[in-house]
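Chemist: Model the structure of this input:
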Amino acid sequence: MVVDDFGGERLDPGLWVDHYLPQWTTSERSVARYDLTGAGLRLRIDADQLDWRPEDAPLRVSNLQTATFSGPLGSERGTHRHRTDGLVVRTAVTERLLWAPASGRVDVTVTASTDPGCMLAVWLVGTEHLDARDSGEVCVFEIDAEAVGERTTTARVGVKAHHDPRLVTDMTEVVVPVGRGEQHTWTAAWDEDGVRVACGGQLVYSSTQRLLYPLQLMVDLFETALPGPASNYPKSALVHRVALS
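Modeler: Model (predicted):
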């Protein structure tokens, strides 16, 4: 098992890439904004941060991921071809599989953002470096800031097929007993038996669909709306601990 509580002076370069899908954009647009604090990793969206791609504005993101892969410049090969509007490689990246097993388990402890227009997400995404069909995703959770209440939080969880014809997209919403400002731990496992997702040790989703190919971990903070006149920056979320096995 690999455990990171982000207690060092810098990110572990043997585990994390601090860019969001850098192959589809440019380095200055994909690089994460973050702080290492006594409470863990604080992902930030700053007022001067660029949109991830100009075509996708408004969409700003600070992300950590555990692998990179792309084809050559101008090609359509690369991890997480999640859009259908002509993603092409703008920055060729080295194949790096820091953590990308074909079965495994992750535990991620977070405090979700409550900043308007933000979403905190954790995904396990097919790297596609062996086969372009290996593109499925385990959505461990997606939490919109507006879905965080005083006592409960609504999250999206499930499986996304993307370009894998062997899978069927199966997403659902769950309500978990986690209030504003509270830490909570999400667990996801995938293997021959399928996919299981839990929050606080309680199973919230299961599927018999099998994603038996390398998946990389992605931890993302997005801002997906134009800032309002009273928006305060930085917007942020906390990642307290990640355990990988």
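Chemist: use CA for all of it now, contacts and neighbours both
Modeler: Fine.
Chemist: Tell me how far stretch 209-216 lies from the chain's centre.
Modeler: 15 Å (Cα atoms, centre = their mean, to the nearest Å).
Chemist: Just the terminal-to-terminal distance for that stretch.
Modeler: 18 Å (Cα to Cα, to the nearest Å).
Chemist: Looks like Val125 contacts Leu215 (just checking).
Modeler: Yes: the pair Val125 / Leu215 is scored as a contact, 4.9 Å apart, by Cα atoms under 8 Å.
Chemist: which of those two has more neighbours?
Modeler: Using other Cα atoms under 10 Å, the more surrounded residue of Val125 and Leu215 is Leu215, with 29 against 26.
Chemist: where's that one relative to Leu124, distance?
Modeler: Leu215 is 5 Å from Leu124, by Cα to Cα.
Chemist: For those two, list the residues in contact with both.
Modeler: Glu137 (Cα atoms under 8 Å, 6 or more residues apart in numbering).
Chemist: So which bits of stretch 169-188 are buried?
Modeler: 176, 178-181, 184-188 (16 or more other Cα atoms under 10 Å).
Chemist: ok, those vs Val138, which is closest?
Modeler: Ala188 (8.1 Å; Cα to Cα).
Chemist: Here is the second sequence; please produce its structure so I can put it next to the first one:
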Amino acid sequence: MMTFIGMMLPMKVQAADMPANPVDKPGYTLDYADEFNGDSLDKSKWTDYYLPHWSKNPENAKANYRFENGCLVEYITKDQQAWSPEHDGTVKSSAIMSFDKSWIHNFSGTMDNQDRNTWYGYKTKYGYFEIRAKLANCGGGGHQAWWMVGMQQDTNDWFNSKQTGEIDILETFFSTPNAWRTAAYGWNDPNFQTSWWINQDAVPQGNPTEEFHIYAMDWTPNSLKFYYDNQLVRVIYGSPDYEMGTILNIYTDAGSGEHNDVWPKEWYVDYYRVWKSDKGYDKNETEEYLLRNHQTGKYAYIDPEKANVQYGDIPENEDYAKWKVENVDGYVRLKNIATDEYMHIENLSGYVEHGKVPSTYWSAQWSVKQVDNYLKFTNRWQIDKSIHTEDMKSVLQYGECPDTWWTSQWQLIDM
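Modeler: Next up is the predicted model:
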């Protein structure tokens, strides 16, 4: 049975708070949640110290926060101390974390770890993660962040661990309040994002500093999908395969410019929730796809007698129309199931070819952009060239294409 990948839910179009989603999510079971409805932090779930193992004075890493109208409000004050001057300069931070453990996230490469007793409020692998939040309206340098880091359970130190991935689901700068910035990096993990993947675009709707909006990530063995107000906005193919912990925090400075004199700087988090799919998380479940064109409704496939990738009805041997999506440093390679060959444009012929090209060839690597309910594949080497069917020649072409061209829009259909 075929199911469609990357479909979006309807979203509100008027500038107003996005209502909270129901706690019950069809096809999922709630695994962890904090609605922040009390007047104190649930210390069985969170610590209010920010990476205290990297601070010589852990009290400087303690958060400022309050609870207001059913929300957690994290804030930075003018007289707040830098959390770790020895490693992070003037950066101030107020955070809550779902863990406390030595050596986690060694951003500065130091050996100067302050030993901590390991504690986990919540760590997990895979799931649908969601917050509802209103962002800071203060300008200047700094940002609010919702992010996850690997719990490094393979070793007891940073330098030898391979479970060091970082996923920044929300990392929006005060200076760009109407943008949504996401990022990911594997650090020492050789199998996830060996270079920084950073994506920032204007939010699809609304004013995030004046209204509450919903930010979410669906983490599966094959991908990370990022949602704004229930709308799928961007995808990373490939994902960490180990448990991670969560951080919610607000910073000044921190690589996002020098802070201004507007105080306090604060953001509101209405809730934090994690659901698990009732189907479980089988890594092989969604490895094979059909690739269907929006304009023609036809499928990309390989004819072994022809050099170029074709499109049309699914051939009798349907494996020629099945593709595996492989992640390479934030890009994807499209590998044919029948031939083990990749789509590429190495020969600059104007047509998408297939062949057994090395994994390092940028001509076979594609960025993926969400366009409405579809995906647009743009070549890493020829950075303004995308796969399309504009000339209706039954052969995949590549070239400059506006996002509005249906001929350059594709749908991955899970087999």
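Chemist: circling back: give me the common contacts of Val125 and Leu215 of structure 1.
Modeler: Common contacts of Val125 of structure 1 and Leu215 (Cα under 8 Å, 6+ apart): Glu137.
Chemist: what's the distance between Asn117 of structure 2 and Arg66 of structure 2?
Modeler: Taking Cα to Cα, one finds Asn117 of structure 2 at 26 Å from Arg66 of structure 2.
Chemist: In terms of neighbours, single out the busier of these two.
Modeler: Arg66 (14 against 8).
Chemist: what do we get in structure 1 for that one?
Modeler: Matched by TM-score structural alignment, Arg66 of structure 2 corresponds to Asp35 in structure 1.
Chemist: Tell me how many other residues crowd the equivalent of Pro190 of structure 2 over in structure 1.
Modeler: Superposed on structure 1 with TM-score structural alignment, Pro190 of structure 2 falls opposite Pro165. Neighbour count of Pro165 of structure 1, defined by other Cα under 10 Å: 11.
Chemist: The counterpart of Asn37 of structure 2 in structure 1 - how many residues pack around it?
Modeler: Matched across to structure 1, Asn37 of structure 2 falls on Gly7, judged by TM-score structural alignment. Each residue near Gly7 of structure 1 was counted by other Cα under 10 Å, and the total is 15.
Chemist: check contacts around Arg53 of structure 1.
Modeler: 25, 29, 59.
Chemist: ok, now with 7 Å
Modeler: Going by Cα atoms under 7 Å, 6 or more residues apart in numbering, Arg53 of structure 1 touches 25, 29.
Chemist: so what corresponds to it in structure 2?
Modeler: Match for Arg53 of structure 1 (TM-score structural alignment): Ser84.
Chemist: thought His240 of structure 1 was touching Gly38?
Modeler: No: contact status for His240 of structure 1 versus Gly38: not in contact, 9.2 Å apart, counting by Cα atoms under 7 Å.
Chemist: The match of Pro190 of structure 2 - nearest residue in space that isn't next to it in sequence?
Modeler: Arg133 (7.1 Å; Cα to Cα, 6 or more residues apart in numbering).
Chemist: if I line the two up, what does the one you found land on in structure 2?
Modeler: So, by TM-score structural alignment, Arg133 of structure 1 is matched to Lys162.
Chemist: Please work out how many residues are found near its match.
Modeler: 20.
Chemist: cool, and the one 5 residues further on?
Modeler: Ile167 of structure 2 has 24 neighbouring residues, counting by other Cα under 10 Å.
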